[in-house]
Each structure stands twice: as structure tokens, then as C-alpha cells.
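1. have a look at this prediction, sequence included:
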Amino acid sequence: MKLHTTMIAALAASTLCTGGAMACETTLRSADTHPDGYPTVEAVKYMGKQLEEKTGGRLCVEVFPSSQLGEEKDSIEQTQFGVIDMVRSSLGPFNNMIPETRVVSLPYIFRSEEHMHHVVDGPIGKEIAAAFVPNDLVVLAYYDGGARSFYNSKRPVMSIEDLKGLKFRVMQSDVFVDMMDALGANATPMPYGEVYSSIQTGVIDGAENNFPSYDSSGHAEVAKYYTNDQHLIMPEVLAMSKITFDKLSPEDQAAVREAAKASVPVMRDLWTKQVAASLEKVKAAGAEVITDVDKQPYIDAMAPLYAKYADTPELKDLVKRIQDTQ
């Protein structure tokens, strides 16, 4: 039923899209939860233009933003089945199926966005990508997920003590649930698309995300207090269905990879500009942004998570290699 429903949704959504992609021999459908114009959406559109040029119009990409093809968990599953060809997703939903993604999802594993770039652009990024293949996914690119921080509708969070008792939406991942427990808050896993109404109705007090998402989702309208603790600096992935990828010729596979790689600097440039613009926009709208944050108590509270999720010699080594990357 879920497969059938997703196929109907894809067909319905395609009537909303226009452009050259519809005239291509093969149109690859790419899902994203973010709205049209968001850096990840625009980066995949750029990839599509590059791919169309490289293949002389044989391959194009049609992007379905705003969860038209389902929330992340569902769109990931449909990409694994080959119903959707590509998906842009946070790494959180992969944590329970790919252990390596749990390590790069650990709070404060990255010192900065530059540090994260150096890690995913190098051998470690290739190692993590290889772990997706047994799950019928081919990682094409790492995008920026930004620095995620807490926001809520109740009170300014000036210290770790202020988090206690608050109910926060988190991604559907055990790592995120345990992070909130370690901080004394209450975790409520739920799809991204349900967050606005859940804050508005008091089901949850807040969530955690980066400035562009806080802005574009409208969450700043219902949760005015944003604490820039930057507990997570997470890469995101653009992944292709292995079923789709394996149907392509070696030449077209190479073209897909090259086009995706070319989209990464475009995404990062758009991201930097979007962060600055979103920060100014939410401030102008009345959000209180707290920047004077003592991170050390937060970092200290994460020790149990590192012990739990880097629980094999291989994962402990991965943590060390990430931390040692300059």
C-alpha cells in the first residue's frame, strides 16, 4: 500500500513540475523535504542541468521539494526500492541501519563546518559512502546540514539547566533521543512536516535545527527562543537508488557522479548565503537568538553517547580519525 501510494503521489506531483526534464529520455526523480529555493533543492537542480549537458539530454533530474514524495523516512525507503531515483536526506534517519552514520551524527564530533568538509571530502567520506551500498543506496554527494541548535516556545535557554523538562522534536533516530535524555530534556521523534503544528498546539515545546530550516519552515513564528549551541554539525547526503544506478551504463554512471560532485560547491555557497539571510530574517521577525553559550557542559554530557554508539573497535577508531582530521 505504501509503495502504491507513493507512486500515485509521484505521478500527481509530476503534473506540478515543468521544464526540459520532461522531454528527456530518462528523468530521474529526486525527493527533498525542503521547499523550492532551498540550497539543497537548488543544488540538485544544478546537478540536473549538468547531467543533461553531459549526456546530451539522455538523463535529466526532476526535483520534488516540500515532501511531495513523502517525509524523509518514507522517501528513503522508496529510493531503496527504486520507486524514487534519488533522495536528499539528513543522516539521522540512516542511524539505525548504517552504524557509521551514527558516528558523524554524534553531538560535537565536528569542531566546525570546515572540519566536517575536510572529513567528508576525504577518505572517511568514501568509507561512510561504501556502507550505504549494502542498503541499496549509492551516495553521490555530501551536502551541508548546517549547525543544528535548540529552539523553543517557552523560555530562553541560557544554560544546560534551562533545557530540563522541555519537550523537543528530534529526528527518528536513537542517537537524537539519547542526546535529549543526556541533556535532561524530553525527546519526541516525529516527521519534520509535523513540527510546526505540534509546537503551535503544545504537543512539543520546540525542536532543533539550523537557521535556514528554522526560517523556511516557519518554526520561528511559533518558537521564538533560539539558542545557538551548535550541538550538531551534520553532513547530509544525496543518494541514488542502487537499482536505478545499476541500470545506467558505466559512462552515464560516471556522468551522474561528476554532475553530483559539481553541485557540492554550489550548494555550500548557497548555504553560506542562506544562513546569513535567514539569521537576519528571524531576528527581524522577533526571534531571540542567544549566542553566548558555554558549550563545555553540553560536551561533557555527551560522554555516555560516545560510549554507547562508538561501541566497537572500528567505530571508536572512526571517532578518533574524525577528531584527528585537521
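-> Arrived safely. Computed from a predicted structure; not experimentally measured.

2. from here on, contacts and neighbour counts on C-alpha atoms
-> Noted.

3. and Val319, that one's in a helix?
-> Yes - the assignment for Val319 (DSSP: H, G, I helix; E, B strand; the rest coil) places it in a helix.

4. so what's it up against?
-> Shown in contact with Val319 (CA atoms under 8 Å, 6 or more residues apart in numbering): 103, 109, 310.

5. so which of the residues you listed belong to helices?
-> Judged by DSSP state H, the contacts of Val319 include Val103 as members of helices.

6. ChimeraX command for the buried members of the contacts of Val319?
-> This is the ChimeraX syntax for the buried subset of the contacts of Val319, where burial follows 16 or more other CA atoms under 10 Å:
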select :103,109,310
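
7. from the contacts of Val319, which single one is nearest Val282?
-> When the contacts of Val319 are compared for distance to Val282 (CA to CA), Ile109 wins out at 27.3 Å.

8. look up the closest residue to the closest one, ignoring the ones flanking it.
-> Residue nearest to Ile109 in three dimensions, not counting chain neighbours: Gln323, with 6.9 Å by CA to CA, 6 or more residues apart in numbering.

9. one more to weigh against that first structure:
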Amino acid sequence: MSIFRKVTATIALATMLAGAATAVSAQETLLRSSDTHPDGYPTVEAVKYMGELVKERTDGRIGIEVYHSAQLGEEKDTIEQTQFGVIDLNRVSMGPFNNIVEETQVVSLPYIFRSIDHMHKVMDGPIGDEILAAFEPHDLIGLAYYDGGARSFYNSEKPIKSMDDLKGLKFRVMQSDIFVDMVNALGGNATPMPYGEVYSSIQTGVIEGAENNWPSFESSKHFEVAKHYTLDEHLIVPEVLVMSKKSWEKLSPEDQEIVRTAAKESVTKMRELWQAREAESEKMVREAGVEVVKDIDKQPFIDAMKPVYEKYVTNDKLKDLVARIQATE
């Protein structure tokens, strides 16, 4: 996006949100929150729940309005708007932050987490807090982590049962260098593109597939054009809820604590919704006739990630972070 287009988009978005804010006269502060996922998705509902807690604990002084379905733009652009203070809160996948917050690269590494439980233990503890703190120098306040499930490959051409089956296939990835290198290391052709363009790109043959979790595969309707899904679970990447530092600093210390606590409490709600949604999405996808490959030897995939780790884990701080994550039981 050119500088001119960025400025124009910022002005247009600011005007729209200012209009929305003035429409809510009962609240002194209305926080605008962005999410690329559709209404009803676990992350969207978790931020709504957070808003209920904040409204109750501030006697209605602060509210949260969730703009779902990428109404405020795709993730990369909404990050910039959040840094500018045009958007107050933002639920974003970790990948788009990889080129902004160095520490997020580690938790975005393929197979860095052994399981969902392992990811929870790491991100709910001091390591997770350390990474949240790393957002502040980039004009963002890290509030909480949501689940993103396990991401796996799907495509329109054939079932993937080994690395050989990936060769030559074009896969959409998030706009993250790590994800590009991951797919390329596995023998595929990585194609970064916004989430909203994936369906039509698979449908028209621009790409053969993508990679994501059960709920995203289902809610995006990608299963309609990609009938082969392989549970290689190459990524278990948490998602993050951040707040604009500019918006944060407008709050009193007491209200900051209310917002932070409500964000943390919304995590439990999100995980409950996520588990239910995963089961529902899997059922819907299987009933739609998608071929699901479950039993796959992951070790060759893991071994192929060595050059990716060597490229991105380049300093003592990141090496220590990897070691501590791997040592977490």
C-alpha cells in the first residue's frame, strides 16, 4: 500500500469510527476493536465478552464495539491503524507481527509447540508475559492470547500424505517471512496474500491451497474449493489481542487494570468457545465430503525445519527463548 493510500485509508477509517463513537452517547469512551473473522467466531465473541466485563466494571463508562469480518481492513493494515491510534483494540494472528516484534517469530516457528496443552503452559506463564511486554516499544500494548488451533495444509488437487506430495503446489500463507520459508522448505511454493483473497484464488487456480485450523477452514468456506485436508499440524500459533498504546495512555491506571484483567478473563471464555467450534467445524467439513488425512509421519516435516530455525533464531535472546519453550513441561 502506498503512503498516499495509507494516509487516505487512515483518514477514511478515522472519519467512519468517529461517527460511530458519537452515536454512543451513554458511554464516555468507546473502544473500537478489529477482527478479520466473522461474527460469532470464538475470537469475536471473546472480545464482546471482554466488553461486557469492562462495561460492568466501569459502570458503563467504557464500552467495546467489535468490527468483525475485516470491516476495518485485513490484518496487516489494521496493525498499522492500531499503532496510529485509529483502531483501539485488535485481535490479530501472530504471523503478521513477525516482522515487527522479534519475539513473536519464536512462537510462530513450525513445531515449536508439542501440543495445544504445551502452548497453553508456555503462553499462560512468564514466557507469555515476556512476549506481551515486547509489543510496547512498537506502540502496542499486549493484553492476552487467544487460541489459533493447529494449522494444517489443505488443497484442491490431491491428498498430502508425505512431503513429496507438497512439491510444486502453490500455498497461500500469511504475510510472514517465516511462513514463506516454512512452505518452501517443505517443497511447496509459498504465496503470501490476504486472507480474504484465498477462496477465489483457489477457485480460479491462482493457488492450489492454503493452511489453517478447522474453524477457519470451515468458516471461510475454503472446504468448498479445497477437498483435501491433511492434519500435519505444522503450526500451533497463538493469536494475540493488542491495544493501541495511544488509546491505552488515555485511560486512568485504574481503567487500564480493568481492561487488562477483563482481557485475561476473556481467554477462558474464548477457549471454551474454541473447543466447541473446532468439533462443530470438523463435523461440518467431514460431512461436506472433504478427504481428511490424519495419520501422517510428522518427523520428516520436523526435520525439514532445521534451516528455518537457523535463519530466524539468530541471537542469544531468541535461542534462549526457544530453549525455555522446549524445556517447558
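-> Looks like it arrived, so ask away. The structure presented is a predicted model; accordingly, all values stated were derived computationally and were not measured.

10. and stretch 316-326 of the second structure against the first structure, how far off on average?
-> Compared with the first structure after the fit, stretch 316-326 of the second structure shows a mean deviation of 0.6 Å (mean CA distance after the TM-score superposition for the first structure).

11. same question but for stretch 271-279 of the second structure, I mixed them up
-> Mean for stretch 271-279 of the second structure is 0.4 Å (mean CA distance after the TM-score superposition for the first structure).

12. list the buried residues in that stretch.
-> For stretch 271-279 of the second structure, using 16+ other CA under 10 Å, the buried residues are 271, 273-274, 277-278.

13. quick check: Leu232 of the first structure is in a strand.
-> Yes - under three-state DSSP, Leu232 of the first structure sits within a strand.

14. what's the local residue count around it?
-> Leu232 of the first structure is flanked by 24 other residues according to other CA atoms under 10 Å.

15. residue contacts, it?
-> With CA under 8 Å, 6+ apart, Leu232 of the first structure has these contacts: 105-110, 147-149.

16. could you do Asn95 of the first structure as well?
-> Here Asn95 of the first structure is in contact with 101-102, 105, 173-175 (CA under 8 Å, 6+ apart).

17. strands along the second structure, start to end?
-> For the second structure, the strands defined by DSSP state E cover 29-34, 62-67, 89-93, 140-146, 151-155, 170-173, 189-192, 209-212, 228-235, 239-244, 291-293.

18. mind putting these in CSV, distance to Gly19 of the second structure included?
-> Formatted as CSV, the strands of the second structure follow (distance: least, CA to CA, whole Å):
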stretch, distance to Gly19 of the second structure
strand 29-34, 11
strand 62-67, 13
strand 89-93, 17
strand 140-146, 24
strand 151-155, 38
strand 170-173, 35
strand 189-192, 34
strand 209-212, 35
strand 228-235, 40
strand 239-244, 19
strand 291-293, 46
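
19. any idea what Ala210 of the second structure aligns with in the first structure?
-> Aligned against the first structure by TM-score structural alignment, Ala210 of the second structure finds its counterpart in Ala207.

20. actually Met119 of the second structure, not the one I wrote
-> Here Met119 of the second structure is matched to Met116 in the first structure, going by TM-score structural alignment.

21. can you check Leu186 of the second structure too?
-> Using TM-score structural alignment, the equivalent of Leu186 of the second structure in the first structure is Leu183.

22. measure its match to Ser90 of the first structure for me?
-> Leu183 of the first structure is 22 Å from Ser90 of the first structure, where distance means CA to CA, to the nearest Å.

23. quick one: which of those two has more around it?
-> More crowded of Leu183 of the first structure and Ser90, by other CA under 10 Å: Ser90, with 23 against 19.

24. which position in the second structure aligns with the more buried one?
-> By TM-score structural alignment, Ser90 of the first structure lines up with Ser93.

25. ok, now which ones touch the closest residue in space to that match that isn't next to it in sequence?
-> Spatially, and ignoring its direct neighbours in sequence, Ser93 of the second structure is nearest to Glu239 (4.5 Å; CA to CA, 6+ apart). For Glu239 of the second structure, the contact set (CA under 8 Å, 6+ apart) comprises 91-94, 145-148.

26. returning to what we had before: I'd guessed the match of Ala210 of the second structure sits against Val170; true?
-> Yes - checked against CA atoms under 8 Å, the pair Ala207 of the first structure and Val170 is within contact range at 6.5 Å.

27. who has more neighbours, the two?
-> Ala207 (28 against 25).

28. which helix in the first structure has the most residues?
-> helix 250-284.

29. which part of the second structure lines up with it?
-> Mapping helix 250-284 of the first structure onto the second structure (TM-score structural alignment) gives residues 253-287.

30. same thing with stretch 67-81 of the first structure?
-> Under TM-score structural alignment, the match for stretch 67-81 of the first structure is residues 70-84.

31. what residues does the spatially most central residue of the first structure make contact with?
-> Centroid-nearest residue in the first structure: Ser90, 2.3 Å away (criterion: CA atoms, centre = their mean). Contact analysis of Ser90 of the first structure by CA under 8 Å, 6+ apart lists 72, 145, 234-237.
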